[in-house]
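In: after the sequence you'll find the predicted model.
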Amino acid sequence: MTDAPGSPYPRAEPLALDLPADAAALSAVRRAVGRWLAGAGVAPDVVGALQVAVGEACANAVDHAYPEDEPGPMLVRVARGADGRVVAEVSDRGTWRTPDADPGDRGRGLMIMHQLLEDVEVDRGRSGTTVRLRVPARALPERATASGDDLGALRVDRSGPLPRVVASGGLDDDAAAAVRLRLLEGSRGGVVATELDLRAVSEVAAGVVAVVAEVAAIGRANGWALRVLPPPGPVREQLRRAGVPLLD
């Protein structure tokens, strides 16, 4: 899969990673995919969505493809097709085990992928499983900030009883997509109770409030409440008016 002659997008050699299916490799995969997408001229919102989706596909391979004490290979490929679309593939050589019924199980990763991307294909065969993710490639606007920067201001903390998305700095309207991605990541695609910690945030734009309210509605539809730790000041009332449950 290579760029066609005369393509409006920057030429980028395909990314190929051969890694052990180990949880320690997941952060390196996300970083490598993010760098490749930014260099290939992919729009910032697509960068963030595909980073998370590829990470979930890799996590499925880590958790489901091989016996716990016998990790096998995991192959990650990202390239642009002749039609301009970016295609990411995550392959393993094992057999996916049936995920358990716990909503926190990584089997929810497929739901996250479908929430983020329109074109998700899972090919299960005797020699392994390949998850194929396709997204349209749109040129980066001039001086665009890669969404990886916005994602860097948000992290998912799973050390407590509930997943908690922790934010810092200012969350302007440009950060709304990153907030949605992290909340979907923390909530396993909207099915696991999650908290959002905004106490270290200096600004919360209206677009971010709208996204938080949207995910809160997804939670209610799935029988759980998104709980938000708000910053002091007028943002607290702004979130309350939007119908977002707050932790005092």
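Out: Structure received. Numbers count the residues shown, from 1 in each chain.
In: when you work out contacts or count neighbours from here on, use the C-alpha atoms and nothing else.
Out: Fine.
In: quick check: which element contains the residue nearest the centre of the chain?
Out: The centre of the chain sits closest to residue 52, judged by C-alpha atoms, centre = their mean, with a distance of 2.2 Å. Per DSSP states H and E, residue 52 falls inside helix 44-64.
In: show me where this structure has strands.
Out: For the chain, the strands defined by DSSP state E cover 15-20, 73-80, 86-92, 119-125, 128-135, 154-157, 164-171, 195-204, 227-229.
In: if we can go back for a sec, tilt between the helix holding residue 52 and strand 86-92?
Out: Per axes from the mean of the first three to the mean of the last three C-alpha atoms, to 10 degrees, the angle that helix 44-64 makes with strand 86-92 is 10 degrees.
In: what is helix 44-64 packed up against?
Out: Packing contacts for helix 44-64, counted by 3 or more C-alpha pairs under 8 Å, 6 or more residues apart in numbering; DSSP states H and E, involve helix 26-39, strand 86-92, helix 109-116, strand 128-135, helix 147-152, helix 176-186.
In: try 6 Å
Out: helix 109-116 (3 or more C-alpha pairs under 6 Å, 6 or more residues apart in numbering; DSSP states H and E).
In: chain center to the helix it packs on: distance?
Out: Averaging C-alpha positions (C-alpha atoms, centre = their mean, to the nearest Å) puts helix 109-116 9 Å from its chain's average.
In: who's in contact with that helix?
Out: Identification of contacts with helix 109-116 by C-alpha atoms under 6 Å, 6 or more residues apart in numbering yields 49, 53, 56, 188, 189.
In: again, only this time at 8 Å
Out: Here helix 109-116 makes contact (C-alpha atoms under 8 Å, 6 or more residues apart in numbering) with 49-50, 52-53, 56-57, 59-60, 120, 181, 184-185, 188-190.
In: okay, pairing it with this:
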Amino acid sequence: MRRLVGDTGFRDDITVLAAQLRAAPAGLDLLVPARRENLATLRSGLDSWLSDIGVHGYHVQLLQHAVGELAANAVEHAYHARQPGLVAVRARLTAAGDVLARVVDQGRWRASASDPDSDRGVGLALVTDLVDELRLEHDKRGTTATIRHHPWIPAQSPIAADLAGRLPRRPADADPFLILGQPSAARHRVRVDGPIDSETAPTLYTELRACTAAGTRDVTVDLTGTTHLASAGVAVLHRLCTQAARNNTEMRLYAPRGTPAQMVMSLARLRHHTTDPDGDGL
């Protein structure tokens, strides 16, 4: 400490700031056919890359949902009434520590106002709320959606980084979509695990509509295990809750604070519970 403070005269209340110089990580470059079943592949690739550059937790959720919405938008709208083309996801970490991600297609832009599928506007609105910046550019060559977000990336020792690199990665298929009845619960209740995106949302609608007898039966929908809630899923849940209200029944959506579903439903202003509405009656 004497060598650090020299002849400054300070002997206590000294703050030491340590900085870590890290090599610039490689960028992400994914290219897949614009099909719903490939959305999970894009999310998995982004998740692995974010882990490689040291982004974890809450910021991973934000970026996963933002990029997922933009990719789903390209899949659903870019090649409307045309042979599906390709969608690319490219990302890099800037010198300022921002994650800069682009979703690129070669289709045709369709403005939300003239789009009969209102889910599109919901998705873009969610992206705007999730990240620091969203920019859309479109011309005859296609559309590029660019997001910029500044995550908090903690410093990591070289030893810890080396150990992390040796850990096995979670396989891409470790996130199955499941709708599970809970017959032992005190009240009618189902649990939804895995991603709810444009591929799985139709199944969610069909199954929940069936288990509520077309909205005439109360139900609690436990979204604790939902790993991704896209705007297509938000639209389905909103539609089902509206149907229940018209029949004087209740669809209770439950997602604890900090979960992906709770984050998205809060942004979408979709009414939900953050504490279990069934209490201890499971």
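Out: Thanks, I have it. Nothing here was measured: the structure is a model prediction, and the numbers come from that model.
In: care to give me the TM-score?
Out: Overlay of the two chains. TM-score (TM-score structural alignment, normalised by the length of the first structure): 0.64; 203 aligned residues with a C-alpha RMSD of 4.2 Å.
In: distance of the residue nearest to the centre of the first structure from residue 22 of the first structure?
Out: 17 Å (C-alpha to C-alpha, to the nearest Å).
In: same thing with residue 210 of the first structure?
Out: Between residue 210 of the first structure and residue 22 of the first structure the computed distance is 36 Å (C-alpha to C-alpha).
In: and if you look at residue 111 of the first structure?
Out: Note on residue 111 of the first structure: its distance to residue 22 of the first structure, by C-alpha to C-alpha, is 21 Å.
In: mean shift between stretch 31-38 of the first structure and the second structure?
Out: When the second structure is overlaid, stretch 31-38 of the first structure sits 0.6 Å from its aligned residues on average, using mean C-alpha distance after the TM-score superposition for the first structure.
In: just the buried positions in that stretch, please.
Out: Residues of stretch 31-38 of the first structure classed as buried by neighbour count (16 or more other C-alpha atoms under 10 Å): 33, 34, 35, 36, 37, 38.
In: so what's the aligned partner of the second one in the second structure up against?
Out: Spelled out, that is residue 34 of the first structure. Residue 34 of the first structure maps onto residue 47 in the second structure when the alignment is built from TM-score structural alignment. For residue 47 of the second structure, the contacting residues are 60, 64, by C-alpha under 8 Å, 6+ apart.
In: for residue 238 of the first structure, find the nearest of the strands of the first structure.
Out: Residue 238 of the first structure lies closest to strand 195-204 among these, at 9.3 Å (C-alpha to C-alpha).
In: which other residues reach the closest one?
Out: Here strand 195-204 of the first structure makes contact (C-alpha under 8 Å, 6+ apart) with 162-172, 183, 226-232, 235.
In: buried set for that strand?
Out: Neighbour counts over strand 195-204 of the first structure (16+ other C-alpha under 10 Å) mark 195, 196, 197, 198, 201, 202, 203, 204 as buried.
In: go on, stretch 90-110 of the first structure?
Out: Buried, per 16+ other C-alpha under 10 Å, within stretch 90-110 of the first structure: 90-96, 104, 106-110.
In: can you redo those as JSON lines with distance to residue 6 of the first structure?
Out: Formatted as JSON lines, the buried residues of stretch 90-110 of the first structure follow (distance: C-alpha to C-alpha, whole Å):
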{"residue": "90", "distance to residue 6 of the first structure": "29"}
{"residue": "91", "distance to residue 6 of the first structure": "31"}
{"residue": "92", "distance to residue 6 of the first structure": "34"}
{"residue": "93", "distance to residue 6 of the first structure": "37"}
{"residue": "94", "distance to residue 6 of the first structure": "40"}
{"residue": "95", "distance to residue 6 of the first structure": "41"}
{"residue": "96", "distance to residue 6 of the first structure": "41"}
{"residue": "104", "distance to residue 6 of the first structure": "46"}
{"residue": "106", "distance to residue 6 of the first structure": "41"}
{"residue": "107", "distance to residue 6 of the first structure": "41"}
{"residue": "108", "distance to residue 6 of the first structure": "40"}
{"residue": "109", "distance to residue 6 of the first structure": "37"}
{"residue": "110", "distance to residue 6 of the first structure": "35"}
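In: just those residues now: which is nearest residue 80 of the first structure?
Out: Nearest member of the buried residues of stretch 90-110 of the first structure to residue 80 of the first structure, counting by C-alpha to C-alpha, is residue 90, at 15.0 Å.
In: does that closest one really touch residue 75, like I thought?
Out: Yes. Assessed by C-alpha atoms under 8 Å, residue 90 of the first structure is found in contact with residue 75 at 5.6 Å.
In: can you find the partner of residue 97 of the first structure in the second structure?
Out: Taking TM-score structural alignment, residue 97 of the first structure has residue 110 as its aligned residue in the second structure.
In: let me redo that: residue 122 of the first structure
Out: Using TM-score structural alignment, residue 122 of the first structure lines up with residue 136 in the second structure.
In: how close does that match get to residue 101 of the second structure?
Out: Plainly put, residue 136 of the second structure is 12 Å away from residue 101 of the second structure if you go by C-alpha to C-alpha.
In: of those two, which one has the most company?
Out: Neighbour totals were compared for residue 136 of the second structure and residue 101, and residue 101 leads with 24 against 11 (other C-alpha atoms under 10 Å).
In: contacts only, for that one.
Out: 67, 89, 90, 91, 92, 146, 147, 148.
In: what is the nearest of the residues you listed to residue 261 of the second structure?
Out: After measuring the contacts of residue 101 of the second structure against residue 261 of the second structure - C-alpha to C-alpha - the closest member comes out as residue 67, at 15.9 Å.
In: okay, now the counterpart of that closest one in the first structure: neighbour count?
Out: Counting by TM-score structural alignment, residue 67 of the second structure lines up with residue 54 in the first structure. Residues near residue 54 of the first structure, counting by other C-alpha under 10 Å, number 26.
In: ok, now residue 139 of the first structure?
Out: Residues within reach of residue 139 of the first structure, counting by other C-alpha under 10 Å, total 15.
In: counterpart of it over in the second structure?
Out: Structural correspondence for residue 139 of the first structure with respect to the second structure (TM-score structural alignment): residue 153.
In: contacts only, for the closest residue in space to residue 63 of the first structure that isn't next to it in sequence.
Out: Residue nearest to residue 63 of the first structure in three dimensions, not counting chain neighbours: residue 106, with 7.0 Å by C-alpha to C-alpha, 6 or more residues apart in numbering. Shown in contact with residue 106 of the first structure (C-alpha under 8 Å, 6+ apart): 56, 59, 60, 63, 99, 188.
In: how about residue 106 of the first structure, what's its match in the second structure?
Out: Looks like residue 106 of the first structure aligns to residue 120 there (TM-score structural alignment).
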